[in-house]
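>>> mind looking at a prediction? Sequence and model below.
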Amino acid sequence: MGFYVRKSVKAGPFRFNLSKSGVGVSAGVPGFRVGTGPRGNYVHLGRGGVYYRTSLKGPTPHATPAVPSPVHTSSVLMEDVTGATALEMAPTGGGDIVEQLNAAARHFRLGWLVSVVAFILGGAVMPWGPLVWALAAPLCVWLFLRDAAKSKVVLFYDVNDAAASWFDSLVEHWLRLSETKKLWRTVASGQVNTLYQHKTNAGASNLVQRADATAGLAGPKHLATNVAVPSIVVGKTSIHFLPDRILVRDGKTYSDVSYPNVRATGYQARFIESPGHTPRDAVQVDQTWQYVNKKGGPDRRYANNPVLPIMMYGNLELTSSGGLQWKVQSSRTDAAPAVAEVLQRVPKGEVAG
């Protein structure tokens, strides 16, 4: 299928290879490598459900439709709408991938620390500094390789049948989402309750605060896998879509949610945008003013009353009973709703060990 990236994955000094007999690992330098197998995490999806095999011990690394507006939020009570953090969410996807990812994310890197100490020590014992550096160099190289390995979790997927077709469709639609000119995550929302708030906030019914987001197929930095990973990154938080689960990251903490536990909703909605902030691929459907009268026209009492464009944006909402809550807005009207439609068609299956 088109979403497969490669049959081998590199994590530090180790290269993992997927074959018909399973997952093998080799380590060494070009021209001289040693290997064994199976190693790494292996997930099979297809007819009969999802089957997960964890890593063996060895040299494996631990492994809203109402019209909102972003202006004058100080007069409206804003509530956080980002849901539970990854630390608060209990993993539901099965297997120990989350445990391995958390260990990899929190691994303390010794390579740079030892290198700095060796450099300072060498400078302090001159003229014996070059000897100290020469002796410390192999240790530093080994530590860098060790850090690179322990900071990655290797995960191979073997996907076929309906699961493969579905995930290929998700990746295809995700490419359109990643090409949208602007992507945001809604992080706070507040209801407009008074007439004064309504008139001084361009006639909006509720206000939102947004954070810039980026969409791609790279996946989290602590995961090495052989498939494309549709992802949305917002600062230190991110969400990643794997063939068998959704990963949620908050800083150095990961959790996951199984697809049957997630509700995906997609729709198009009007949004009152700030002047001069209209993305090139967005559609303007109307306009309003910063200060409006009861009839919705411009309030003539304000000399500085800028015209605000009303845009039509695409929206994707992801929620779960466990606290997942992601509201994503795309400047391209069809991008986010198309992803939601694919997520609503996820194949049904059971997880087996």
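Structure received. Numbering: from 1, shown residues only.
>>> drop to CA atoms for contacts and neighbour counts, all remaining ones
Fine.
>>> nearest residue to residue 108 other than its sequence neighbours?
residue 147 (7.9 Å; C-alpha to C-alpha, 6 or more residues apart in numbering).
>>> for the one you found, which residues are in contact?
12, 107, 108, 109, 110, 111 (C-alpha atoms under 8 Å, 6 or more residues apart in numbering).
>>> what about the helices in the stretch 101-250 of the chain?
Secondary structure of the stretch 101-250 of the chain, counting by DSSP state H, counting those that start in this stretch: helices at 111-124, 129-150, 161-178, 195-200.
>>> is it possible to export those helices to TSV including distance to residue 294?
Below are the helices of the stretch 101-250 of the chain laid out as TSV (distance: least, C-alpha to C-alpha, whole Å):
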stretch	distance to residue 294
helix 111-124	63
helix 129-150	62
helix 161-178	38
helix 195-200	7
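>>> closest one to residue 34 among those?
helix 129-150 (15.9 Å; C-alpha to C-alpha).
>>> buried sites along that closest one?
Neighbour-count burial for helix 129-150, counted by 16 or more other C-alpha atoms under 10 Å, picks out 129, 132-133, 136, 140, 143-150.
>>> the structure to be compared is supplied as follows:
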Amino acid sequence: MAWSYRKRIKLIPGVHLNLSKSGISTSIGVRGASITVGKSGTFLNTSLPVLGLHNRQRLSGPEPPSDPTSSPSDRILPLNQSRGNIFSSDVQEITSQNMQGVKEVLLLAHQQRKELNSDLLKTKASLGGSKVKLVISYLLIYGLIKRSIPEQIKSDIESQKEAIAQLQQAVEDSYVAFEIDFDQELKERYQKLVDSFIQLTGCAKIWDVTGAHHQDRKTTRSSASRLVEKREVRFSLKSLPEVKLGFDALCFQNANGADLYIYPSFVIMYSSKTNFAVIGLDELSLSQSYVRFVERDAIPRDTKIIDKTWAKVNKNGSPDKRFKGNHQIPVVRYGELILNTTTGLNEQYQLSNYEFTEAFGNAFRDYQAAIRGTKQR
């Protein structure tokens, strides 16, 4: 009996983004259609509704930009309260309400790719089985006597090869195609943001601050008012396989949670292919400042020493002479980035180069102000 294979494939909706000074709008969806991969070819069936997802909405939010002039020494860290740990909420809870449609099509692309890969493996296994049958038919001579048997097997092999090629192409096509219309001014501002981020990736050290709590300076005889837990991470230009946008995202590695991928109009907080959040860029609050840090370890090559203190210090800043071997410790200036949203994203970073951090913060606020349709103060 002839081998046959038919697989109906959903068309992944495209996402169109329109970015202008009046704000961001997006539309999601395509006309219902499906593809059937079969022995006799590939067919487009437009009569079958597949995904009636259409979403056009304004994404500008009411939340104003963070105040970049706030004093770093007076600012209280926005902690999720668990012994001073700094982390975001569960990634499934963070998606913006007006970004649910984008998340749904990304999940659809992943599910279809998973199903197609499974079918591809089965078809390849069937092809292998057919080749074995063809060899056996000749070895046992019956294939030489009844020529219709090997001819049928050969026909199955060709059909399977054709199906494999079509499935492989379908896997490649199972992604969300994003199209972006920038107006010229926004395009220039976004390029400045990317350039400043590339510069930021060159910092000698980047840390994810995972915890911080205040300490009693009188008891510890230390000049530091808080203890910080941090882990070294990397920033890079990177993208996700389900997103085809023509350029990479600004990727912030997260030491104790999902990584952040910043695209021109949204942020994906990504833990896995099925565990992620999508957040409107206009909803992301980014504050940039600096911290005075008592550095007991090696000082990064691009960090400036701005002061000195003592290992054991009195309240007035003088060395505590009760301790033998009391030595001086450098105080450095690090850049600081804090990212949070009202939905639960909460991340904090320290960077060895303050000037690069400041340039990125300014470029981000400038671009964000433009897509919100507001003027930067």
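That came in fine, so what should we check first? All values reported here derive from a predicted model rather than from experimental measurement.
>>> between the helices of the stretch 101-250 of structure 1, which gets nearest to residue 26 of structure 1?
helix 129-150 (12.6 Å).
>>> the longest strand anywhere in structure 1: how far from the chain's middle?
When structure 1 is scanned for its longest strand (criterion: DSSP state E), the result is strand 307-320. Put simply, strand 307-320 of structure 1 sits 19 Å off its chain's centre (C-alpha atoms, centre = their mean, to the nearest Å).
>>> just give me the mean distance for that strand relative to structure 2.
The superposed strand 307-320 of structure 1 is, by mean C-alpha distance after the TM-score superposition for structure 1, a mean 2.3 Å from where its aligned residues fall in structure 2.
>>> by contact count, what packs against that strand?
When contacts are defined as 3 or more C-alpha pairs under 8 Å, 6 or more residues apart in numbering; DSSP states H and E, strand 307-320 of structure 1 sits against strand 262-272, strand 283-289, strand 325-330, helix 335-343.
>>> let's see it at 10 Å
Under the contact criterion of 3 or more C-alpha pairs under 10 Å, 6 or more residues apart in numbering; DSSP states H and E, strand 307-320 of structure 1 touches strand 68-69, strand 183-191, strand 262-272, strand 283-289, strand 325-330, helix 335-343.
>>> packing partners of the last one?
Using 3+ C-alpha pairs under 10 Å, 6+ apart as the contact definition, the elements that helix 335-343 of structure 1 packs against are helix 161-178, strand 262-272, strand 307-320, strand 325-330.
>>> now do the third one
The criterion is 3+ C-alpha pairs under 10 Å, 6+ apart, and the helices and strands that strand 262-272 of structure 1 contacts are strand 68-69, strand 206-212, strand 283-289, strand 307-320, strand 325-330, helix 335-343.
>>> dump those into JSON lines; add mean neighbour count and distance to residue 171 of structure 1 as well.
Formatted as JSON lines, these follow (neighbours: other C-alpha atoms under 10 Å; distance: least, C-alpha to C-alpha, whole Å):
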{"stretch": "strand 68-69", "mean neighbour count": "26", "distance to residue 171 of structure 1": "30"}
{"stretch": "strand 206-212", "mean neighbour count": "19", "distance to residue 171 of structure 1": "21"}
{"stretch": "strand 283-289", "mean neighbour count": "16", "distance to residue 171 of structure 1": "25"}
{"stretch": "strand 307-320", "mean neighbour count": "21", "distance to residue 171 of structure 1": "16"}
{"stretch": "strand 325-330", "mean neighbour count": "24", "distance to residue 171 of structure 1": "17"}
{"stretch": "helix 335-343", "mean neighbour count": "23", "distance to residue 171 of structure 1": "9"}
